[in-house]
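Trainee: here is my input, please return the structure:
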Amino acid sequence: MGEIGTITGTVQSPEGAAVPINTTVALLKLDSTEPEQEMFFKETTANPANGSFTFPDMPFDYYIVVVFPPIESPLAPSPPMCFPL
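Mentor: Below is the predicted model of the structure:
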């Protein structure tokens, strides 16, 4: 088994405000040798006041962070927001 670590972060609106509790954060593992990509999901429920999230015990690799706004959000019709990590 390779190195394992924890990925943490905070999701905020473009204005810097806290995100709703049911915003979903996902990590997409990038591996060009695998035909299917792994995706890990985490809802920002650990600290809804500031949108923090944690993915514990993640293998050392490259990931893209994807944020899915809540269904009732005015941002919901937009595509997910992606950020390279």
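Trainee: okay, CA-based contacts and neighbour counts for the rest of this
Mentor: OK.
Trainee: distance check, L27 against E43.
Mentor: Distance, L27 to E43, using C-alpha to C-alpha, to the nearest Å: 11 Å.
Trainee: here is the second sequence; please produce its structure so I can put it next to the first one:
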Amino acid sequence: MDITARHTKVVETIQTQYGVLVREDYYGYPQSESNLYMVDSRGALLWFSERAIDGDSYANPVRQSSEHSVKCASWNGFDCEIDLKNGKLLHAAFSK
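Mentor: Modelled structure (predicted):
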């Protein structure tokens, strides 16, 4: 499936049972929305992931945490666990 970037460029995609998780390049991405989001098989947006703080972005590769969640480190130093079903933030730990 070819994913069209919303704002910058797609740097990572992960196929999940819930859809395709997309991480766009954080540089130049609007601070008003998350650069980590889920799309369905047609490319329609399902959700944006929550962030530990407003204006933060996901700057590092996504890691599988469990069957239903992933982890990704943010630009501002938070290691975040995100629910793949809905994009909700399950846990955020400051790590910088």
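Trainee: let me see the TM-score of these two.
Mentor: In this superposition the chains share a TM-score of 0.28, using TM-score structural alignment, normalised by the length of structure 1; 54 aligned residues with a C-alpha RMSD of 5.0 Å.
Trainee: quick one on the thing from earlier: more neighbours: L27 and E43 of structure 1, which one.
Mentor: L27 (22 against 18; other C-alpha atoms under 10 Å).
Trainee: helix or strand for that one, which one?
Mentor: strand 24-30 (DSSP states H and E).
Trainee: what's the following helix or strand after that strand?
Mentor: Defined by DSSP H and E, the subsequent element after strand 24-30 of structure 1 is strand 39-43.
Trainee: now do the buried residues in the next helix or strand after that next one.
Mentor: Next helix or strand after strand 39-43 of structure 1 toward the C-terminus (DSSP H and E): strand 52-59. Within strand 52-59 of structure 1, the residues scored as buried using 16 or more other C-alpha atoms under 10 Å are 52-55.
Trainee: what angle separates strand 52-59 of structure 1 from strand 24-30?
Mentor: Interaxial angle of strand 52-59 of structure 1 relative to strand 24-30 (axes from the mean of the first three to the mean of the last three C-alpha atoms, to 10 degrees): 30 degrees.
Trainee: and strand 52-59 of structure 1, what does it pack onto?
Mentor: strand 4-10, strand 39-43 (3 or more C-alpha pairs under 8 Å, 6 or more residues apart in numbering; DSSP states H and E).
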